[in-house]
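Asker: have a look; sequence and predicted model below, questions after that.
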Amino acid sequence: MHAYRSHTCGELRKSEVGETVRLSGWVHRKRDHGGLLFIDLRDHYGLSQIVVEPESPFFAEAEKVRQESVICIGGKVVARDAEVVNPNLPTGEVEVRLESFEILSAADELPLPVFGEPDYPEDIRMRHRYLDLRRETLHRNIMLRSKVVREIRNGMEEAGFVDFQTPILTASSPEGARDFLVPSRLHPGKFYALPQAPQIFKQLIMVSGFDRYYQIAPCFRDEDARADRSAGEFYQLDLEMSFVEREDVFDAVGPVMERTFRAFAGERKVTPYPFPLIPYDEAMLKYGTDKPDLRCPIEMQVVSDHFRGSGFKIFAQILEADPENEIRAIPAPGGGSRAFCDRMNSFAQKEGLPGMGYMIFDENEAKGPLAKNIGPERSEAVRAQLHLKAGDAAFFLAGKPEEFLPVAAKARTVIGEELELTRKGSFELAWIVDFPMYEWDEENKKVEFGHNPFSMPQGGLGALEAAKTDDEKLSIKAYQYDLVCNGYELGSGAIRNHRPDVMYKAFEIAGYGKDVVEEKFGGMLNAFKYGAPPHGGCAMGLERIVMLLCDQENIREVTMFPMNQQAEDLLLHAPIEATEQQLKDVHVRVVMPITEKKD
């Protein structure tokens, strides 16, 4: 018999009754029932119940062993009595009568409980992540992550993609976040950068004549952590294709995403491919965000005309002050109570707005200060436009859309959840398409790239050359797209700009001269001068996909060894101060920031 185990702890069934077996694992919990001692023994595969009788020579030792100690036991498999069968365990019909017992590794008093998984402070969980990972939920999440990666790989390989690895030590990239820099020992004063994404390399792979590339790529960005974004590093499904249009990319990656979600969705519904296409402008109009949760059926509408020149002076004056100002309405079917409307008004105030106006509709009229001020005719027109009925309500926000839309988008989500309008138990996916090529940089009073500067503008060079005014430049759309699901951006991509003449002009509009383009992006630009195929692709965030499938709200719950919100590794105490010799080797001197002295 093997020194440690003949079976795993999740393997024993009735078919093994009568056999003598050996198991090794962790002491999950102990129970003393009238002299009989029960030990739940756990390993990676499951649990087995061990029974220690009082006359056993190992009873005293087994009684004293601490939870999470690693033990090796031998014994005979017996069937449980019918009244004590545990239907929740695959091994619940049998137990092992102890015949041998050895402590392989004794555990000290635990800083973090494993059994029962009670809530525990994050700093303790991160500091003792090896214990945290023994917990059933987190252990299951990490295993699901591995299965998701395998499913994605299988789907990509079957779609004709080839797995290539791109460099980790590279040059700084224009992805928009801060780089992690690595000092060079051989080149004093110079630095490598860890890749924010394999963007440039995957495009160069297409220029090199390979047709379909993918990898599960590590990416590094010096960004602050959020619930849906890891601090420091993350992984993404990265892919690129040659001789394609936008729909070709969708047809390649969309079925893989549907397949992956369906494989692990269980009873939850998944949007069938092809996914809906929602133009960016439509998404911002209806949902207030470019990553809408489509499980919520609420759609905002512009209702400015009903308030223009009305008796509600605040809204009327806002509309007169600036032609770009709008009044948006958020319908709230079933929300026609004063208490609910007051709660939503308080919500808006907590989000930094003065509040949200509202109307409550009954059988005969609209109620509330807004309805009273604009009168019954205009109120009825609002109700008709929003298709509301008795018992419904509507909320209103006014001003420049870019200033109130973030709150409006959150309000729409809250309204949908509180009124139980949001569909549960589903994954609703859609492509957001036709992103603006440029946006207005208010701080510098100039046109700037909206997203990826390497995207192909819709209309090509002709559209760029025809745009003379700032408004015309801002109206140019790009072949950019995002895949969204349940309020999260899963990934983004674009059909790339593969022509040097178009690239020069695109950067010129954003205020970058030819010399800047050649200095910063000379490697890719030169490659394009020697024959580049039309190409495009995208990248999907692995952690976000797994987070949704695991019904988790924090990405750290699906990451094996995450950093905390301050981008610290509490387990291995990173980042750390370098020694003088290490700094000397890479020709670096540390100058600490000056902090103001407090009186």
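Answerer: On my side now, so go ahead.
Asker: from here on, contacts and neighbour counts on C-alpha atoms
Answerer: Noted.
Asker: so R97 is in which element?
Answerer: strand 94-105 (DSSP states H and E).
Asker: which residues touch whichever helix or strand comes after that strand?
Answerer: Next in sequence after strand 94-105, counting helices and strands by DSSP H and E, comes helix 122-127. Residues outside helix 122-127 that contact it (C-alpha atoms under 8 Å, 6 or more residues apart in numbering): P111, L112, L131, D132, F561, P562, M563, N564, D569, L570, L571.
Asker: what comes up buried for stretch 226-243?
Answerer: For stretch 226-243, the neighbour count (16 or more other C-alpha atoms under 10 Å) marks 228-242 as buried.
Asker: next one for the comparison:
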Amino acid sequence: MIYRTHNCEELRIEDIGKVVILSGWIQKLRDLGSLIFIDLRDYYGIIQLTVLKNKLQNTIANIEKEFLIRVHGEVKKRKSINYNLSTGKIEILISKLEILNHSAQLPFTIENKTDGNEENRMKYRYLDIRRAPIKNNLIFRHKISLEIRNFMSKNNFLEIETPILINSTSEGARNFVVPSRILPKKFYHLPQSPQLFKQLLMIGGIDKYFQIVKCFRDEDPRSDRQIEFTQIDCEMSFIEFDDILLFFEHFIKHLFKKMKNIELNTFKKMTYYDVLQIYGTNNPDLRIITKLLQNHIKYLKKDFIIGINIPNYFHLNNSQIEYILQYIKNYNNVIDNVLWIKYLKNKTFFFPKEKWKITLHNKILIQLIKYFELQPEDILFIICGKQNHIMKILPLIQKKIYHIVNINKCNIFKPLWIIDYPLFTWDIEKQKYTSFHHPFTSPKQKDIVLLLNNNITNNLNNILSQSYDLVINGVEIGSGSIRIHNQKLQKKIFQYLGLSNTDIESEFGFFIKSFQYGTPPHGGIAFGLDRLIAVMLGEIDNMKNVIPFPKNNYGQDIMTNSPSFLTAEKIKELHL
């Protein structure tokens, strides 16, 4: 049985006269009386079929959208060209049509712009994948995974799988647990990352490791976070801080060039403290720059002021600007004032209201130009109000602006390395210090002796780590550090975190023991593959669009009804 001689995308004008067999789903039906036009779709593309009713009346009487059919026919020149299709200059005149499988009534339209809401699309994800936007995202995901593997292999990285069923590790978030049937009352844990195992690989003499790996965190899901996610996990021996930043900057630049044909500039680098002081967040989006003003523009005396610079968006019309203003002013209980100005081509300012010229006199404008690095045709919004309220609604305001200017689809990418994070952070609920990143992060060299000698027990907030995060367009893409490779220091860090010797031995005994056998200096990084793809494709507002079978915002798979209850028999079998 031959289902097809060609796919629906490959036929062209030079194939006119060929007799072909095609199989696929019915995308559209147009009944013109004596003629029926069918858009046939398969994985590769769409082609138009022409059916003469009088020849195939019985067969075509009951066909509907998404019926799976096989057709025999001849390639003909199309009278009216469809320039939106690569096959738009031809059509297939059908001589035989068979229904391979029927389709029930669709829960939403299988179109690029579907009428399906997110819940329905997640429930019928297999239908959603038929839509070109989702299918193309998965193709992109496949291609970037290949590119990652090729790049890493060429740079002498070895891809090694690490265990999924492990013991519990202290990495910040909660672990998912898996009961053991054959070892009653004992549990495996699913890894939040392969952290310990990739460090053990370095101790094992593996010079460079990487893995595209599934990780699990039992935490509250968000639109940009899944409880089950994929990361590009990397580790290197005999490496220093700046070497890692340089290499992985090259890695990200390579991916953008290969996948998007975009040349990224040298990545900006800032300390964690400076980022917070200037932007008020540790994930700033440098495309539309949002900066704190009250401590930086000395002539502005309001309690709390935020400036939002929309670069090179002079083409925004007045109604769009008014829409942004109105959206911001909707929070009138926390906003004292909102004003905006345009920086013109001739390097003067346009004020929509004359009174703002008095408020923003020349000395302030000069400072604003320097502080925001304003360029001609930039638009600057200034928002005044109460700090805690503005910081709470600021993400909503930014998201609305991004939507109006459609910035996520503009192929503008602004990477930022953030360095010099604290090693510890104070947990108010637990009333103790916890690791800012994880407990295997090395402190700065100057602080190691102090930590080992117990000279800073009451001043841990001032200890900086050799860690780094990569943020692109306001999204944390990667995080890593130089690791501790000294046994005494690693035990001391655990103690500062409140772990007893018993706790250390129980949870990390095997790891601490491995340090006795010549542990090399090493460091690494992990990139969120889902987030990286979402940023590259402009899908960060809905990261689910780049994941084959995502969970919803409550951590549920509503297609398979997961998680689900266990039967009484299964509970008994697992000794629960």
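Answerer: Yes, it's here. Note that this is a predicted model, so its numbers are computed, not measured.
Asker: give me the buried subset of the contacts of helix 122-127 of the first structure.
Answerer: Buried among the contacts of helix 122-127 of the first structure by 16+ other C-alpha under 10 Å: L112, L131, D132, P562, M563, N564, D569, L570, L571.
Asker: what lines up with the last one in the second structure?
Answerer: Looking back up the chat, that one is L571 of the first structure. Aligned by TM-score structural alignment, L571 of the first structure pairs with M559 of the second structure.
Asker: surely its match and D128 touch.
Answerer: No - at 11.8 Å, M559 of the second structure and D128 do not qualify as touching, with contact defined as C-alpha atoms under 8 Å.
Asker: before we move on, the earlier item: mean shift of the strand holding R97 of the first structure relative to the second structure?
Answerer: When the second structure is overlaid, strand 94-105 of the first structure sits 1.0 Å from its aligned residues on average, using mean C-alpha distance after the TM-score superposition for the first structure.
Asker: what stretch of the second structure does that strand fall on?
Answerer: Taken onto the second structure by TM-score structural alignment, strand 94-105 of the first structure occupies residues 90-101 there.
Asker: what about the longest helix in the first structure?
Answerer: helix 136-158 (DSSP state H).
Asker: list the buried residues for it?
Answerer: Within helix 136-158 of the first structure, the residues that count as buried by 16+ other C-alpha under 10 Å are 138-142, 144-145, 147-149, 151-153, 155-156.
Asker: specify, as a residue range, where it falls in the second structure.
Answerer: With TM-score structural alignment as the criterion, helix 136-158 of the first structure aligns to 132-154.
Asker: check the mean deviation of the matching stretch from the first structure.
Answerer: Mean for stretch 132-154 of the second structure is 1.3 Å (mean C-alpha distance after the TM-score superposition for the first structure).
Asker: among the buried ones among the contacts of helix 122-127 of the first structure, name the ones in helices.
Answerer: L131, D132.
Asker: for the buried ones among the contacts of helix 122-127 of the first structure, which one is nearest G254 of the first structure?
Answerer: P562 (28.6 Å; C-alpha to C-alpha).
Asker: give the equivalent position in the second structure for the closest one.
Answerer: By TM-score structural alignment, P562 of the first structure lines up with P550.
Asker: which non-adjacent residue is nearest that match?
Answerer: K544 (5.6 Å; C-alpha to C-alpha, 6 or more residues apart in numbering).
Asker: pretty sure that neighbour is in a strand, no?
Answerer: No - under the criterion used here (DSSP: H, G, I helix; E, B strand; the rest coil), K544 of the second structure is helix, not part of a strand.
Asker: tally of neighbours for it?
Answerer: 24 (other C-alpha atoms under 10 Å).
Asker: circling back: with distance to G25 of the first structure as extra columns, can I get the contacts of helix 122-127 of the first structure in a markdown table?
Answerer: Output for the contacts of helix 122-127 of the first structure, formatted as a markdown table (distance: C-alpha to C-alpha, whole Å):
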| residue | distance to G25 of the first structure |
| --- | --- |
| P111 | 20 |
| L112 | 18 |
| L131 | 14 |
| D132 | 16 |
| F561 | 22 |
| P562 | 26 |
| M563 | 28 |
| N564 | 30 |
| D569 | 28 |
| L570 | 27 |
| L571 | 23 |
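Asker: corresponding residues in the first structure for the host helix or strand of Q231 of the second structure?
Answerer: According to DSSP H and E, Q231 of the second structure maps onto strand 228-237. With TM-score structural alignment applied, strand 228-237 of the second structure matches the range 233-242 in the first structure.
Asker: mean shift between the matching stretch and the second structure?
Answerer: Mean deviation for stretch 233-242 of the first structure: 0.6 Å (mean C-alpha distance after the TM-score superposition for the first structure).
Asker: so the residue lying closest to E151 of the first structure once chain neighbours are set aside: helix, strand or coil?
Answerer: Closest residue to E151 of the first structure apart from its sequence neighbours, by C-alpha to C-alpha, 6+ apart: T260 at 6.1 Å. Secondary structure state of T260 of the first structure, per three-state DSSP, is helix.
Asker: how about T260 of the first structure, what's its partner in the second structure?
Answerer: Using TM-score structural alignment, T260 of the first structure pairs with L255 in the second structure.
Asker: tally of neighbours for its match?
Answerer: The number of residues packed near L255 of the second structure is 19, by other C-alpha under 10 Å.
Asker: who's in contact with it?
Answerer: Neighbours of L255 of the second structure in contact, by C-alpha under 8 Å, 6+ apart: I144, E147, I148.
Asker: what of I46 of the second structure?
Answerer: C8, E9, D39, L40, L85, T87 are the contacts of I46 of the second structure under C-alpha under 8 Å, 6+ apart.
Asker: can I get these in a markdown table including distance to Y433 of the second structure, neighbour count and secondary structure?
Answerer: Below are the contacts of I46 of the second structure laid out as a markdown table (distance: C-alpha to C-alpha, whole Å; neighbours: other C-alpha atoms under 10 Å; DSSP: H, G, I helix; E, B strand; the rest coil):
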| residue | distance to Y433 of the second structure | neighbour count | secondary structure |
| --- | --- | --- | --- |
| C8 | 61 | 23 | coil |
| E9 | 59 | 18 | coil |
| D39 | 62 | 20 | strand |
| L40 | 61 | 27 | strand |
| L85 | 60 | 14 | coil |
| T87 | 63 | 21 | coil |
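Asker: V19 of the second structure: which of those residues is nearest?
Answerer: Checking the contacts of I46 of the second structure one by one against V19 of the second structure (C-alpha to C-alpha), the nearest turns out to be C8, at 13.7 Å.
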